[in-house]
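[1] Okay, here's the prediction I keep looking at, along with the sequence it came from:
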Amino acid sequence: MKTTNKLKSLIEILIVSTRLGLTSFGGPVAHLGYFHTEYVRRRKWMDEKSYADLVALCQFLPGPASSQVGIGIGVMRAGVLGGIVSFLGFTLPSVLALIIFAIILQGFDVGNAGWIHGLKIVAVAVVAHAILGMANNLTPDLKRKAIALFALVITLLWQTAFSQVGVILVAAIIGFILFKQTITADDSRMEFPISKRLAVICLTLFFGLIILLPILREATSLNWVALFDSFYRSGSLVFGGGHVVLPLLEREFVPTGWISEEAFLAGYGAAQAVPGPLFTFAAYIGAVIDGWKGGLLATFAIFLPAFLLILGTLPFWDSLRRNSKVKAALMGVNAAVVGILISAFYFPIWTSSILAPIDFAFAAILFSMLVYWKLPPWVIVLTGAIGGTLMGLFL
């Protein structure tokens, strides 16, 4: 019976995550909105507070935050296998699409297609909805609104890879100072079916590969080792989501001659056209270099750090979050996450999507369809793609 229930949970996770992988356009902030709608509001697999704490942890860790949140939800639902299944469902659709782009459509200019612009406007509606919901729950008082405003201003004016981490650290300190006397008892638990021994092994492997791979690269002349090292290191050093990894990948592969600047930019245009995490852009680069095998190797290497980090920190996260001092700090961190999301909503989502009054009008329509008419996300995505195509043809 237990095995049957586990298998049922894994199948359910695969179905839900694959649907998200096929419809989640708009980058990491939009993905968090899709996850919140599906996992928290619709299916109630976790409560608002647990979701907010998981997002805070994943924002703090390097790597693709939305993918790590998806892995964490899968782990909480069905253990390590649940995390793997959740990751595969969310990631494989865009991986396969980008490998196909690399092999067949590499020379096509898809970056300026009208339907892609429509999908960017979809992201505006989705992120706005997510921010409103999270702000109501995470910034209910003036102190936390002020922390969110601080995070918004700093991350908007100081757009570096490490600004988010600095803001989260400062917000944790402010939260500890402001809220340490106001914490009430909370016996709620987040269940992570992972042993601390496995967590330590994952963290050791994460840091060990960072040190070992460059040494192996210098000691051998194997192309796959060099590829693995470049992708693994890029995935290990990124804070702030998929867009931050692009300059790292460009620096690793364009100057070395493994991929041309034109092919790199064509792939970036293709990556914007597919749902799922932008880290799957690595699959395109790997496929250009070494076909579908290179695409799969690149995907495994760039996502491996995210997997090791989330599995390595989750078992310790529950005991930390229930500590009164840590909880006070988390109140500040969660408020800061709202500010960071608003900052990301403005740049790059708003600035790259709302270019004319008609774009704003279309975004308002999509937002109303999502929030007030409560239509499913795939309808919003399809409407956005069709609307963007029509605007491109007639305007």
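    Right, received. Where do you want to start? Numbers count the residues shown, from 1 in each chain.
[2] Please count neighbours and contacts with C-alpha atoms only from this point.
    Fine.
[3] can you tell me how far the closest residue to Thr139 other than its chain neighbours sits from Ala128?
    Spatial nearest neighbour of Thr139, chain neighbours left out: Lys145 (5.2 Å); criterion: Cα to Cα, 6 or more residues apart in numbering. Separation of Lys145 from Ala128 (Cα to Cα, to the nearest Å): 17 Å.
[4] same question, Gly82
    Taking Cα to Cα, one finds Gly82 at 29 Å from Ala128.
[5] structure B:
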Amino acid sequence: MTSEIEAERGTPLEVFWAFLKLGLTSFGGPIAHLGYFRDELVVRRRWIDEAGYADLVALCQFLPGPASSQVGFALGLRRAGPLGALAAWTGFTLPSALLLVLFAYGAAALEGPLAQGVLHGLKLVAVAVVAQAVLGMARSLTPDRERAAIAVLAVFLVVLGGGALGQLGAIVFGIVAGLVLLRRDEEPKTDQLFFPISPKAGLVAVVLFVVLLAGLPWLAGAGQGVALFDAFYRAGSLVFGGGHVVLPLLEAETVLRGWVSPDAFLAGYGATQAVPGPLFTFAAYLGAVSNGLPGAAIALVGIFLPGLLILVAALPFWNTLRRWPGAQAAMRGANAAVVGILGVALYDPVFTSAVLTPLDFALALAGFVALVSWKVTPWIVVVGLGLAGALIGLI
């Protein structure tokens, strides 16, 4: 039996506008994006409940590809079917992709104190947004001693393990701890999350993923476009954790091949920090530099496609799995571990890269209070701290 939230259906256009708003205002990287998603789609629009959202985040942390884009794709799929999924991906991805293609053609530059000040202000926005997400998820997902302990131990695992490996280890630990410690919890079962994807479609998606990953290298000699698609598809297939983890792979696929100069690569990376949306849209810049507008489109589709195929393959079977009592206990443990992972990300890289002075701390705190206590919409905080950063940059 589904809840009213789950029974509600939307339209692809509604999904597109919701994610276009997020694509225009979601600064700060994948962890911050999850905070924006939670505020807009869980708290404000109530498209999904807190526990279901956390389960979806935990699933996408397991899969290769851009976690925040995968979460958005799944939410669009659930809200308005396959066209809703495409609308969510397009709305969230298009703004930053277009800005970076313009930058590739020399239409933008991140130089001078004003631009650097705005960029710094946007980093402070990320501090406030991620802190709000950690607080909200901790309240609902770590309500007892066992889950609070799992979250804290997950922090240690991420810190000691480092990177995507530490995150995966923390989630695995959360699953095992949930199976051992949380079976006795007498909590109401969360409503099942239904996605309009059949097991057959999931199997087709995983077969297509493998065929493309294995077959594209054999076809790379057919032309520049195929070689470009192969390079970016492989980069998107091999990245766990998304975000900055993909940069070394992209450098190997573009700079070492001579498609993009080292200076152009670094300039594009700097521009990527100043635009909202997923970091994977850096591929659009690299594709445009190497092969113009067709290259931008090929690279963009190539880097996102493998993660979305894997997600489609996983959703039908995950939905069945999470109905089992043992799986529900495991997911409660995994959700607690996700809170710990978010806590680590709040410190590094979000806090450490943004808060450099006491004034930075004061501004980030003001943004946090505005979001949590005054219930200010995130885009107002984005504009306010962006202007504050610009003013500081000019002083």
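    On my side now, so go ahead. Given the structure is predicted, the values throughout are model-derived calculations rather than measurements.
[6] Overlay the chains and give the TM-score.
    The TM-score (TM-score structural alignment, normalised by the length of structure 1) is 0.94; 387 aligned residues with a Cα RMSD of 1.8 Å.
[7] if we can go back for a sec, please say which of Gly82 and Ala128 of structure 1 ends up with more neighbours.
    Gly82 (26 against 20; other Cα atoms under 10 Å).
[8] What's that one aligned with over in structure 2?
    Using TM-score structural alignment, the partner of Gly82 of structure 1 in structure 2 is Gly84.
[9] part of a helix, is its match?
    Yes: per DSSP: H, G, I helix; E, B strand; the rest coil, Gly84 of structure 2 lies within a helix segment.
[10] returning to that earlier point: map the residue nearest to Thr139 of structure 1 onto structure 2.
    Using TM-score structural alignment, Lys145 of structure 1 pairs with Ala148 in structure 2.
[11] Surely that match is in contact with Ala336?
    Yes: counting by Cα atoms under 8 Å, Ala336 is a contact partner of Ala148 of structure 2 at 7.0 Å.
[12] if I read this right, the match of Gly82 of structure 1 contacts Trp17, doesn't it?
    No: using Cα under 8 Å, Gly84 of structure 2 is not in contact with Trp17, being 10.8 Å away.
[13] follow-up on the earlier one: name the residue in Ala148 and Ala336 of structure 2 with the higher neighbour count.
    A count of neighbours by other Cα under 10 Å puts Ala336 above the other of Ala148 of structure 2 and Ala336, at 34 against 20.
[14] hang on, that one is in a helix, isn't it?
    Yes: counting by three-state DSSP, Ala336 of structure 2 is found in a helix.
[15] tell me which element the closest residue to it other than its chain neighbours is part of?
    Nearest residue to Ala336 of structure 2, sequence neighbours excluded (Cα to Cα, 6+ apart): Ala151, at 5.1 Å. In this assignment (DSSP states H and E), Ala151 of structure 2 forms part of helix 145-161.
[16] Give me the helices and strands touching that helix, please.
    helix 163-181, helix 325-345 (3 or more Cα pairs under 8 Å, 6 or more residues apart in numbering; DSSP states H and E).
[17] right, so of these, which gets closest to Pro196 of structure 2?
    helix 325-345 (21.3 Å; Cα to Cα).
[18] Quick one: average offset of the closest one versus structure 1, please.
    Compared with structure 1 after fitting, helix 325-345 of structure 2 deviates on average by 0.8 Å (mean Cα distance after the TM-score superposition for structure 1).
[19] So which bits of that helix are buried?
    326-345 (16 or more other Cα atoms under 10 Å).
[20] wait, isn't the residue nearest to Ala336 of structure 2 in contact with Leu342?
    No: the criterion here is Cα under 8 Å, and Ala151 of structure 2 misses it with Leu342 at 9.6 Å.
[21] Now which residue in structure 1 aligns to Gly65 of structure 2?
    So Gly65 of structure 2 corresponds to Gly63, using TM-score structural alignment.
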